[in-house]
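[1] have a look at this fold, sequence not included:
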């Protein structure tokens, strides 16, 4: 569940940038939505300039003039909040926190009634927004681009003064993967504009020491079914570069021992926090978030992995404990709303989704938006330099930035996943086929006693709708998905995944023929997201597509862009057969291949059958 993107939709719904966010998140858009735009192309070309109402001018980076002044203002916000909390402890202030003490930039219509409570007065169910792992229901799809095999917990109103500890207490879930990520320590250059900007500071399952007498079931050869599985993790709210403060905050592995990290709950949003129309204009400040992910919960344990929700509370250096709660029910209900998948007329892929196009590694949500607009809407005259400048000015990110601004992982993304993106469409009576070699992954979902070493921790491909947002912001409906242990492979881990509408399923697309068939669903245009999860060194290998193997040169807007890395539709790139190759043909053509299917003999692209 991407709650931050939900908030952005409400602000940008009427702008072309929101079109880019949801139609072009993987660098591709719905052809039909470009018809009106193309009717204006000659006029715009004659003007020989980019219309400012369609594409914003890149803000200067950094937005502030004096970083010491910005840090002093952040400290003032913290001091005001701390004074109120101490007065409350002394019985001299009410539990309600005035909006004047909330960072100016927080949407106090979305998050209301900030108040102090004792930890024992609040339950975890009141603290977390939950998006459960579940099977796709095309009559009631989930939105905001989730992986349906993952449960997302989001604490959306993290707010505590510098020097406070944020403590998370819970139980290790029965799942394939688990991590906790908190927004970074206050660093003015580390922009955090809603869902855009610098990524979170993580702690991954295997690094968490269990409480005395308990077991961490994610460690090699540990008992996955242990009954005593409690943990306690602490994030200290701090000022400073999160890379300097956290040994863990280093790509590509993001590993460090111990249960303590340095995070932040007072954040700097940059220019779009203060300006309109492209930004919300509420102010440059924001509060933080905590993200917890349970990937592939054990089937018998439910979406929460058979454990209770974790408890969060805050603590002053002198040991006094408290929590700051806010009401966010309406925001959560909108985030978890469901809609039926929409039928759209079949159409063949456009050029940018065609036979020669491979995959793109994601370097942040915002950059994917702008690159998509540049590739699919050429009359906007958005070149690669523009993409780089806008990403730097709005999100504070780029290949020439100092850490953490040059990390591939960005805001609201899992630090242990490498995201590869591609757009795709499906014509009438057509099938799409993915072939390649699947990295080995541990088997866990049937309650296996231990988790074995493998080449990756988790692997999946998920398709989301590319349609414009609904009036309330709903977008990114999940339409189909397949994960590692659902994919049929041969002795060499090679696979053939056939995707089609139910009525177009080829007769030979069966498990007995070594084929994994996936129902495409009723919607024609989708964005595929390949999630390749690695936890070094026990669930990792030499072809993991992390920053060691696939850096900024795999990004279209990079100064050093090299499409041969993963941008071509073949097995000749740096990942070899581990990069899925896309095939496209009629149902009849696939059926002619017979029952003795060999992935390397499947035609690449035959869209004119």
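    Thanks, I have the structure now. Predicted model only: the values in this text are computed from it and were never measured.

[2] make it CA atoms for all contacts and neighbour counts henceforth
    Fine.

[3] what's the neighbour count on residue 79?
    When neighbours are defined as other CA atoms under 10 Å, residue 79 has 15 of them.

[4] likewise for the one 3 residues further on?
    The tally of other residues near residue 82 (other CA under 10 Å) stands at 19.

[5] for residue 315, see how far away it is.
    11 Å (CA to CA, to the nearest Å).

[6] give me the secondary structure label for residue 585.
    The three-state label given to residue 585 by DSSP: H, G, I helix; E, B strand; the rest coil is strand.

[7] for residue 434, that is, sorry about that
    Look at residue 434: counting by three-state DSSP, its state is strand.

[8] that one contacts residue 580, doesn't it?
    Yes. At 5.8 Å, residue 434 counts as touching residue 580 under the criterion of CA atoms under 8 Å.

[9] quick one, which of these two is more surrounded?
    Between residue 434 and residue 580, residue 580 has the larger neighbour count (other CA under 10 Å), namely 24 against 19.

[10] ok, that one to residue 494 distance?
    Taking CA to CA, one finds residue 580 at 10 Å from residue 494.

[11] mind listing the strands for the stretch 351-500 of the chain?
    360-361, 417-424, 430-437, 458-465, 478-483, 494-500 (DSSP state E, counting those that start in this stretch).

[12] closest one to residue 545 among those strands?
    The closest of those to residue 545 is strand 417-424. By CA to CA, the value is 6.4 Å.

[13] who are the packing partners of the closest one?
    The elements that strand 417-424 packs onto, with contact taken as 3 or more CA pairs under 8 Å, 6 or more residues apart in numbering; DSSP states H and E, are strand 360-361, strand 526-533.

[14] turn those strands into a markdown table, including mean neighbour count and distance to residue 393.
    Formatted as a markdown table, the helices and strands packed on strand 417-424 follow (neighbours: other CA atoms under 10 Å; distance: least, CA to CA, whole Å):
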| stretch | mean neighbour count | distance to residue 393 |
| --- | --- | --- |
| strand 360-361 | 24 | 21 |
| strand 526-533 | 25 | 26 |
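
[15] which helix is the longest one in the protein?
    Longest helix in the chain, counting residues (DSSP state H): helix 67-89.

[16] put this next to the previous one:
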């Protein structure tokens, strides 16, 4: 099968379901009872995909506003398996990832790595896949007792090839072609549990509008407790040497418990609110496949996806607002200018027709955290966040693609433009 030209990332190079990188060796998934008092229900209780992470549902762990994350807990014994029957969505990106009960990664498959079923084609891997969802089918098996990265459309359910254990399966979908349908115009994958020595048993899928998926659903408290138990209480670990009074972008300090995404890497910058002040972020924009406007996801570009998000720097780490690549205004040189401010402090010229993308500051009574995402860099693009090694200067590695951030008064921006906002 042909493969898209993205650099393959393994689960040892991770950043979180919001942002934070985790240690290269994830904690082992544990059998019952679950770690640290977190109760993980068995599949089928209450239904498949019982938790949805996005603003308006479960807003925690720095989610991206242009993506939706569905979670299903599992507990599998020796010889058991969880079979995922799905349809590739009409979207920019999708992936299936297994995590242990501490929110640490076990194994993952991105869209272009998943083989189609007989008679189907993968639209994330070949250009002639057509548009009929009936011919976009796939099947993935989640099972314990196999090594991560085994391939063959198999995801390890436990780390270290453990024969049994519990965890969470997460389905991610970024930028659906139809923004009103976060699932990308197809049904959510069906899940079937197959216990050793017995046939498969299908799970019912939770209704999309069901309250069980929201902030008061059966998994909400479990997930909040998981983040609280495995992330620093009341604060984020940090962004290199930078502080809210002297902001700048750096790779985030490693933190557990935030459901890492193996296909993203991040820079973060801490911010502090001050009345009459805005934050200005500038840099060169990487190219991306503009699927919202009809471009193929297989178009040769530098990144599959990138965005800038404003987040709240306190548990449970919610997102306030984001601007994705396709939502970002560029000047004639392909450079972006973001203004992050409250509505009251927004300069009159902070509009897309003036080449400026505005991002809502959100709550002002807590410190904030900007997150700059890079997803799946192309093999010949060497200025991505993924190219920053330990001890490297991000600005030198990324060159013009490195985002700079500085504070500026609303008045100065309004009178003299973004060029007056320099460090």
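    Right, received. Where do you want to start? This one's a predicted model, so the numbers in the text were calculated from it and none came from an experiment.

[17] what's the spacing between the longest helix of the first structure and its chain's center?
    On the basis of CA atoms, centre = their mean, to the nearest Å, helix 67-89 of the first structure sits 31 Å off its chain's mean C-alpha point.

[18] what residues sit buried inside that helix?
    71, 74, 75, 77, 78, 81, 82, 84, 85, 88, 89 (16 or more other CA atoms under 10 Å).

[19] out of those, the closest to residue 500 of the first structure would be?
    residue 74 (52.9 Å).

[20] neighbouring contacts of the longest strand along the second structure?
    Secondary structure of the second structure per DSSP state E: the longest strand is strand 165-176. The contact list for strand 165-176 of the second structure, computed with CA atoms under 8 Å, 6 or more residues apart in numbering, reads 29-32, 34, 40, 66-77, 89-101, 103, 144, 157-158, 182-185, 292.

[21] what about it, how far off from the first structure?
    Comparing strand 165-176 of the second structure with its match in the first structure after superposition yields a mean distance of 1.5 Å (mean CA distance after the TM-score superposition for the first structure).

[22] what about residue 381 of the second structure, neighbour count?
    14.

[23] and the counterpart of it in the first structure, what element?
    Alignment note (TM-score structural alignment): residue 381 of the second structure maps to residue 541 of the first structure. Element membership for residue 541 of the first structure (DSSP states H and E) is empty, with no helix or strand holding it.

[24] my read: residue 541 of the first structure touches residue 455, true?
    Yes. Counting by CA under 8 Å, residue 455 is a contact partner of residue 541 of the first structure at 5.3 Å.

[25] what's the closest non-adjacent residue to residue 530 of the first structure?
    Spatial nearest neighbour of residue 530 of the first structure, excluding adjacent residues (CA to CA, 6 or more residues apart in numbering): residue 461 at 4.4 Å.

[26] show me what contacts that neighbour?
    Going by CA under 8 Å, 6+ apart, residue 461 of the first structure touches 481, 482, 483, 528, 529, 530, 531.

[27] could you redo the last one with a cut-off of 6 Å?
    Counting by CA atoms under 6 Å, 6 or more residues apart in numbering, residue 461 of the first structure touches 481, 482, 529, 530.

[28] gap between it and residue 419 of the first structure?
    Taking CA to CA, one finds residue 461 of the first structure at 10 Å from residue 419 of the first structure.

[29] contacts for stretch 152-164 of the second structure?
    28-29, 76-78, 106-107, 114, 140-148.

[30] name the residues of that stretch that come out as buried.
    Buried residues in stretch 152-164 of the second structure (16+ other CA under 10 Å): 153, 154, 155, 156, 157, 158, 159, 160, 161, 162, 163, 164.

[31] ok so, going back, so for residue 18 of the first structure, which of the strands of the stretch 351-500 of the first structure sits nearest?
    For residue 18 of the first structure, the closest of the strands of the stretch 351-500 of the first structure is strand 458-465, at 14.3 Å, according to CA to CA.

[32] which bit of the second structure covers that closest one?
    Under TM-score structural alignment, the match for strand 458-465 of the first structure is residues 305-312.

[33] now find how far off-centre the matching stretch is within its chain.
    10 Å.

[34] and it, how far from the first structure on average?
    For stretch 305-312 of the second structure, the mean distance to aligned residues of the first structure following superposition is 1.4 Å (mean CA distance after the TM-score superposition for the first structure).

[35] what about burial for the contacts of stretch 152-164 of the second structure, which qualify?
    By the neighbour-count criterion of 16+ other CA under 10 Å, the contacts of stretch 152-164 of the second structure include these buried positions: 28-29, 76-77, 106-107, 114, 140-148.

[36] which position in the first structure pairs with residue 263 of the second structure?
    In the first structure, residue 263 of the second structure lands on residue 416 (TM-score structural alignment).

[37] what about residue 235 of the first structure, helix or strand, and which?
    Residue-wise, residue 235 of the first structure maps onto strand 230-237 under DSSP H and E.

[38] in the second structure, what residues pair with that strand?
    Mapped onto the second structure using TM-score structural alignment, strand 230-237 of the first structure covers residues 137-144.

[39] quick one: the longest helix seen in the second structure to chain centroid distance?
    The helix that spans the most residues within the second structure, counting by DSSP H, is helix 220-230. Between the centre of helix 220-230 of the second structure and the centre of its host chain there is 18 Å, according to CA atoms, centre = their mean.
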